[in-house]
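Undergrad: Need a 3D model of the sequence below.
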Amino acid sequence: MKRPSTTAPTAPAAPVAPEAAPTAPAAPVAPVAGPACGAHAARAGAVPRPRADAVRNRERILAAAREAFVEFGSAAPLDEVARRAGIGNATLYRHFPDRDTLVHHVVLFTTERVTASAEASLAEEPDAFAALCRFTHTAADERIGALCPMLADGFDQDHPELLAARTALAEAVETLLAAGQESGLVRADIGVGDLMVALSQLSRPLPGTACFDTDRFAHRHLQLFLDGLRTPARSELPGSAATLEDLTLKTM
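TA: Sure, this is the predicted structure:
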């Protein structure tokens, strides 16, 4: 008869069983501590990822500013940049507190994208001239003319971030051009600077004009330019081949 009396006190232990229920969810919590979970990773000391909408806004701003800088120069109204990006001015300034910061990041954004296009072109095209053509047209679509602020007075060309990006770009385009010249498909009397200047000049509107719809002409004119790079050369070029160092010295 003492047995029932022992079980009677254990009856309240039934509510204790639900306390084991919280430990049941604890099992799924262990896998969540992996990199996929932002909240738990943050508690573990990892840097939280930026929100997806913030990343989208930043990319929209950079793309819109790149377009505006190609058309109007780096002094383009920031209100116009915000309008093109489809955001408010407050959002623009939250990402880029002043014009210099925005110009810096537009140049970096464009440089990195053009570098990636040079590397992909050489890796994926069947021959070096096809790679050069693909790079040239892609760089025009990437608005390479937005790099012109790098030649302007007052622009911080020696910022470590920009120096690294510019070096990577120079190496990628030099490798691409050298591949064409070594294969005998591209004339030997041009340099990277010649290519970059022509790209910039042929893919952006003339300053001070309303001729902003130049895309339909740019690729035609670029292809004419590319045909002039084929071997055998039809004529002798005046002067000497231009390097990227020549451009930074503003000798053009």
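Undergrad: contacts, neighbours, all on C-alpha from now
TA: Fine.
Undergrad: So what touches the helix or strand that residue 197 is a member of?
TA: Per DSSP states H and E, residue 197 falls inside helix 192-202. Applying Cα atoms under 8 Å, 6 or more residues apart in numbering, the external contacts of helix 192-202 come out as 136, 139-140, 144-145, 148, 170, 173-174, 177, 218, 221-222, 225, 241-247.
Undergrad: now swap in stretch 237-248 and tell me
TA: Stretch 237-248 is contacted from outside by 150-151, 170, 189-194, 252, using Cα under 8 Å, 6+ apart.
Undergrad: How about the one residue sitting closest to the centre of the chain, nearest residue that isn't a chain neighbour?
TA: The centroid of the chain falls nearest to residue 109 when counting by Cα atoms, centre = their mean (3.7 Å). If the residues on either side of it in the chain are set aside, residue 109 comes closest to residue 62, at 7.3 Å by Cα to Cα, 6 or more residues apart in numbering.
Undergrad: run this one through as well so I can compare:
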Amino acid sequence: MGGMATAERRAQPARVDATRNRERIIAAAREAFVEHGPAVPLDAIAHRAGVGNATLYRHFADRHELIHVVASYSLARITEQAESALAEETDAFEALRRFVHRAADERVGALCSLLYEGFDKNDPHVVDARVRLEAVVTELMDNAREAGQLRPDVGIGDLMVAITQLTRPIAGTACAHVERFMHRHLQLFLDGFRAPARSELCGTAATFEDFEPDRT
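TA: Here you go, the predicted structure:
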């Protein structure tokens, strides 16, 4: 019995270390993908995470698996931000504004390319997160519209397109430069969302299905 207990105690720190290493790799990969795109060398990600290449491959079989996990993590984080804004803000438009800026901080625009690099959109966890995100953002917008704060002719696609486009790095510039004007431009965009509308929009809003990788 004593030997078994000792083995269990030794196993616990090992599991903690493994979990910590996995989290460090995911965080480092996210930062590297934002800065350099999905083709960044995996050894550069391992170095950034402070682990060896063998440790990275022990947790992730290949680049596609790592990309999938990072993209899934980011999608879940954005969903959590939307749910927190909905639950904690009493003003409907402030809840929407908070979600937009928090989603921007997740750098969704810079990470969009991951959706086309081995991301399995049919994974049950991904589907669940996407459904949750669409539902809560729709509720945020419906609440603001019902409060008379959101113009009636905008849809969820208008919001998501703007967030992704305004958080992308400008071609030929360092990714970090986006931070200087990202929130400023998002605030200008949100002012255009407010009711009453000052113009009539042409065309129709995009849907979540329009963002799926296999659509053209």
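Undergrad: before we move on, the earlier item: what's the match for the residue nearest to the centre of the first structure in the second structure?
TA: By TM-score structural alignment, residue 109 of the first structure lines up with residue 73 in the second structure.
Undergrad: could you measure its match against residue 129 of the second structure, distance?
TA: 10 Å (Cα to Cα, to the nearest Å).
Undergrad: same thing with residue 74 of the second structure?
TA: Residue 74 of the second structure is 10 Å from residue 129 of the second structure, by Cα to Cα.
Undergrad: just to revisit the earlier point, tell me the helix or strand right after the helix or strand containing the residue nearest to the centre of the first structure.
TA: Here residue 109 of the first structure sits within helix 99-124, counting by DSSP H and E. Sequence order places helix 128-141 as the next helix or strand after helix 99-124 of the first structure, per DSSP H and E.
Undergrad: That following helix against the second structure, how far on average?
TA: Superposing on the second structure places helix 128-141 of the first structure at an average distance of 0.8 Å from its equivalents, by mean Cα distance after the TM-score superposition for the first structure.
Undergrad: now the following helix or strand past that helix: which residue numbers in the second structure?
TA: The helix or strand immediately downstream of helix 128-141 of the first structure is helix 160-182, counting by DSSP H and E. Alignment note (TM-score structural alignment): helix 160-182 of the first structure is matched to residues 124-146 of the second structure.
Undergrad: Flag every buried residue along the matching stretch.
TA: Buried residues in stretch 124-146 of the second structure, counted by 16 or more other Cα atoms under 10 Å: 126, 129-130, 132-134, 136-137, 139-145.
Undergrad: got the contact list for the closest residue to residue 147 of the second structure other than its chain neighbours?
TA: Excluding the flanking residues, the one nearest residue 147 of the second structure by Cα to Cα, 6+ apart is residue 92, at 7.0 Å. Counting by Cα under 8 Å, 6+ apart, residue 92 of the second structure touches 140, 143-144, 147, 149.
Undergrad: Return the residue of the first structure aligned against residue 92 of the second structure.
TA: Under TM-score structural alignment, residue 92 of the second structure pairs with residue 128 in the first structure.
Undergrad: Next: residue 167 of the second structure.
TA: Checking TM-score structural alignment: residue 167 of the second structure goes with residue 203.
Undergrad: Can you give me the neighbour number for that match?
TA: The number of residues packed near residue 203 of the first structure is 26, by other Cα atoms under 10 Å.
Undergrad: for the one 5 residues further on, same thing?
TA: The number of residues packed near residue 208 of the first structure is 8, by other Cα under 10 Å.
Undergrad: From residue 28 of the second structure, how far out is the counterpart of residue 51 of the first structure in the second structure?
TA: If you follow residue 51 of the first structure across to the second structure using TM-score structural alignment, you land on residue 15. The gap separating residue 15 of the second structure from residue 28 of the second structure is 20 Å, by Cα to Cα.
Undergrad: And for residue 109 of the second structure?
TA: With Cα to Cα as the criterion, residue 109 of the second structure and residue 28 of the second structure are 18 Å apart.
Undergrad: for residue 196 of the second structure, same thing?
TA: 43 Å.
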